[in-house]
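Sequence first, predicted coordinates after that:
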Amino acid sequence: MFDDTFRVCFADTPFGVVLHQRIRYQVFCLDKGFEDPEAFSAAQETDAWDDQSAHFIVQNKDTRQWVAATRLVLPKRGRPLPVDSLNAFDRSMLDDPNMPVGEISRFCIISNRSNVDVNSQLEPDPNSLEAWGIGAIGKKQQFEATLGMIRAAGIYALKRDINFCIMLITDAFARMLRTLGVTLRQAGPPTEHRGIRTAYIVDMRESVVSMAKKSSAVRDLFRRSKHAYVRISSVALDDTIDCVSEYTPDHSLFNETIFRETVLLPSENDSDLRTQAQR
């Protein structure tokens, strides 16, 4: 079960974002060859949307290693999403072309086939978060990590009234997400970007309900929504933390049956990102 072995951390510190970029460098530059490693001298894969994003990283609690990452690019008035810059998203296909849409991107997991370069690891103080480094996980655990990241990004988005997210993904990944119960609606033509990919709009709330109907294990995962993510700054102070520390039973999102057992605090001192998403 995901929560027994892993936790998702929201990167609310500069190091957290660097760690996210380090995982991306490992997967997109070294493992898949999507980007030129020589273009990133600090061994961190970066782009123009990092300052507009909520970054999530997955930690294996058994090994303390960081093994996966994804991000939610927040909608910001006057600034296109990555998928817009590729002309891969046809907003006229939306019921309301002006509605706020986030983008789930940089979805990556370090597989056990990865050749993690120990020499490129950070050189931190031995008792710090950085000392745990990055590591790989097997195929079964990759499936669990995928579910955990979907839960984290989904709950984070819904709490900020971002009900729809776009994903630019391969057919194989789309099939896997549909198998999990994620609702995908095509929102653009197939596009060449690191292979053929298609933009799909995801109704986040509908997907949570659909996924819960697919499996009792997934339903239980969403009912443990207090474990969706924890701030990496909190983990730096106490590495036993597995969930957010405060709850409120009256937040409208969690009046829905699927979330009723465990609920998240609607404001977690992240007003900067909330404001950014509403601009």
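Alright, I've got the coordinates. Note that the structure is predicted; figures quoted are calculated from it, not measured.

Only C-alpha atoms from now on, for both contacts and neighbour counts.
Will do.

starting at the chain centroid, how far to stretch 16-24?
12 Å (C-alpha atoms, centre = their mean, to the nearest Å).

what about Val208, neighbour count?
Val208 has 22 neighbouring residues, counting by other C-alpha atoms under 10 Å.

and it, what does it touch?
154, 181-182, 222 (C-alpha atoms under 8 Å, 6 or more residues apart in numbering).

I'd like to know how far the closest residue to His55 other than its chain neighbours sits from Thr191.
Sequence neighbours aside, Arg71 is the residue nearest to His55 in space, at 4.4 Å (criterion: C-alpha to C-alpha, 6 or more residues apart in numbering). Distance, Arg71 to Thr191, by C-alpha to C-alpha, to the nearest Å: 21 Å.

Check it against this one:
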Amino acid sequence: MPAFDDSNLRSGFNRYFRIDTALDGALLDEAFRLRHAVYCEDLRFEPQRPDGREYDEFDAHSIHCLLRSITPPNESVGCTRIVFANPENPELPLPFERSCADVLDRRIIDPAKLPRDRIAEISRLAVAKRYRSRKGERQAQLSIGPDDFSGTSQPRFPYIPVGLYMGAISLAIRNDIDTLFVLTEPRLASHFARLGVDIRQIGGPIEHRGTRVPSVVDVPSVVRNMRMIMRPLWHTIDEEIARSLKQR
């Protein structure tokens, strides 16, 4: 029997997971270590580091969220971050502005012309290997499918990446961000569109650890246009983010 069904996403999420804002200390360290496990050890996108932590210059002006299991073995499941404009030099490019400089269609939207304190980028989405792949799948695969629930012994909860993006949206709202950019797989972008998220491609594909496309999300419209089936999950994640910020 499936661990969850589409009509009970909230209780399914609460049964297995919690999401926190990882601002500093132990939670932020967990996020860096999970990123190292995924990006450096599993996928080998980045070189391994002696301290077992993956981070870059953008982390100094980012907010991270961390998804963890609340059932044994009580481990880190996934993480992501919102990268804000550099407060010391707001005109410096966000990560996607560097990698997509030659493919952005600035007729659709020009990040350089937007208020820099109202934009941000979601990046460094990482999901632990045992939650990312089922038996027989290649380790790099990450899908979101309505029939993709697994058994109670190891929930693969197909909405883990959606949950992380929702956590990022909640943080964006609380930091007065209107526009979020994301560099993602074309397949993942199309899945979000089917969930009611108005994610628009704003440039051509690039080769960046596979084929990626730059996209934009209007933050206020995400909650307004979200499909009803996803709203219970949104509310529980938004409440969890609010709780974690109050406990800071």
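Yep, it's here. Keep in mind it's a predicted model, so treat the numbers as computed, not measured.

Any idea what the TM-score is?
Superposed pair, TM-score by TM-score structural alignment, normalised by the length of structure 2: 0.75. Supporting alignment: 209 aligned residues with a C-alpha RMSD of 2.6 Å.

circling back: from what I can see the residue nearest to His55 of structure 1 touches Gly102, true?
No: at 10.0 Å, Arg71 of structure 1 does not count as touching Gly102 under the criterion of C-alpha atoms under 8 Å.

a helix runs through Ser114 of structure 1, doesn't it?
No: under DSSP: H, G, I helix; E, B strand; the rest coil, Ser114 of structure 1 sits outside any helix and is assigned coil.

For it, the count of nearby residues, please.
By other C-alpha under 10 Å, neighbour count at Ser114 of structure 1 equals 16.

burial of the nearest residue to it once chain neighbours are set aside, as a residue count?
Among residues not flanking Ser114 of structure 1 along the chain, Asp31 sits closest, at 6.2 Å (C-alpha to C-alpha, 6+ apart). Using other C-alpha under 10 Å, Asp31 of structure 1 is surrounded by 17 other residues.

what do you get for Asp4 of structure 1?
10.

before we move on, what about Glu207 of structure 2?
Neighbours around Glu207 of structure 2, by other C-alpha under 10 Å: 10.

Quick one: map Cys40 of structure 2 onto structure 1.
Taking TM-score structural alignment, Cys40 of structure 2 has Cys29 as its aligned residue in structure 1.

which ones are touching that match?
Cys29 of structure 1 touches 35-37, 45, counting by C-alpha under 8 Å, 6+ apart.

if we can go back for a sec, quick one: which of the contacts of Val208 of structure 1 has the most company?
Highest count within these by other C-alpha under 10 Å belongs to Phe222, 27 neighbours.

circling back: which of Arg71 and Thr191 of structure 1 has more residues huddled nearby?
Under the criterion of other C-alpha under 10 Å, the comparison of Arg71 of structure 1 against Thr191 puts Arg71 first, with 25 against 18.

To which secondary structure element type does the more buried one belong?
At Arg71 of structure 1, secondary structure determined by three-state DSSP is strand.

aligned partner of it in structure 2?
So Arg71 of structure 1 corresponds to Arg81, using TM-score structural alignment.

residues in contact with that match?
62-65, 122-125, 168.

likewise Leu67 of structure 2?
17-20, 76-79, 164 are the contacts of Leu67 of structure 2 under C-alpha under 8 Å, 6+ apart.

Swap in 7 Å and give it another go.
The contact partners of Leu67 of structure 2, taken as C-alpha atoms under 7 Å, 6 or more residues apart in numbering, are 17-20, 76-79.

now do Asp238 of structure 2
167, 170.

burial count for Pro100 of structure 1?
18.

what's the nearest residue to it if we skip its chain neighbours?
The nearest residue in space to Pro100 of structure 1 (C-alpha to C-alpha, 6+ apart) is Pro75, at 5.8 Å.

Which parts of the stretch 1-150 of structure 1 are helices?
2-5, 14-24, 82-85, 139-159 (DSSP state H, counting those that start in this stretch).

and those helices, which is most packed in?
helix 14-24 (a mean of 22; mean count of other C-alpha atoms under 10 Å).

sorry, back to before: now distance to Ala277 of structure 1 too, for the helices of the stretch 1-150 of structure 1, in TSV please.
Formatted as TSV, the helices of the stretch 1-150 of structure 1 follow (distance: least, C-alpha to C-alpha, whole Å):
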stretch	distance to Ala277 of structure 1
helix 2-5	28
helix 14-24	18
helix 82-85	15
helix 139-159	10
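
circling back to that earlier point, so how far is Arg224 of structure 2 from the match of Arg71 of structure 1?
23 Å.

the strands in structure 2, which residues?
Using DSSP state E, the strands of structure 2 run over residues 17-22, 62-69, 76-84, 119-127, 179-184, 199-201, 206-207, 211-218.

Nearest to Glu240 of structure 2 among the ones you listed would be which one?
strand 17-22 (6.1 Å; C-alpha to C-alpha).

how about that closest one, aligned to which bit of structure 1?
Against structure 1, strand 17-22 of structure 2 falls on residues 6-11 (TM-score structural alignment).

And for stretch 175-188 of structure 2?
Under the criterion TM-score structural alignment, stretch 175-188 of structure 2 matches residues 160-173.

Span of that stretch from start to end?
26 Å.

which outside residues touch that stretch?
Here stretch 160-173 of structure 1 has contacts from 83, 100-105, 157, 196-205, 274, using C-alpha under 7 Å, 6+ apart.

Would you mark the buried spots in it?
Neighbour counts using 16 or more other C-alpha atoms under 10 Å place 160, 162-170 of stretch 160-173 of structure 1 among the buried residues.

Would you reformat those as a markdown table and include distance to Val17 of structure 1?
Formatted as a markdown table, those follow (distance: C-alpha to C-alpha, whole Å):
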| residue | distance to Val17 of structure 1 |
| --- | --- |
| Arg160 | 20 |
| Ile162 | 22 |
| Asn163 | 24 |
| Phe164 | 24 |
| Cys165 | 21 |
| Ile166 | 22 |
| Met167 | 21 |
| Leu168 | 22 |
| Ile169 | 23 |
| Thr170 | 26 |
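
Now for the residues you listed: which two are most distant?
Arg160 and Thr170 (27.3 Å).

and the residue nearest to Ser114 of structure 1, how far is that from Gly181 of structure 1?
From Asp31 of structure 1 to Gly181 of structure 1 the distance is 28 Å (C-alpha to C-alpha).
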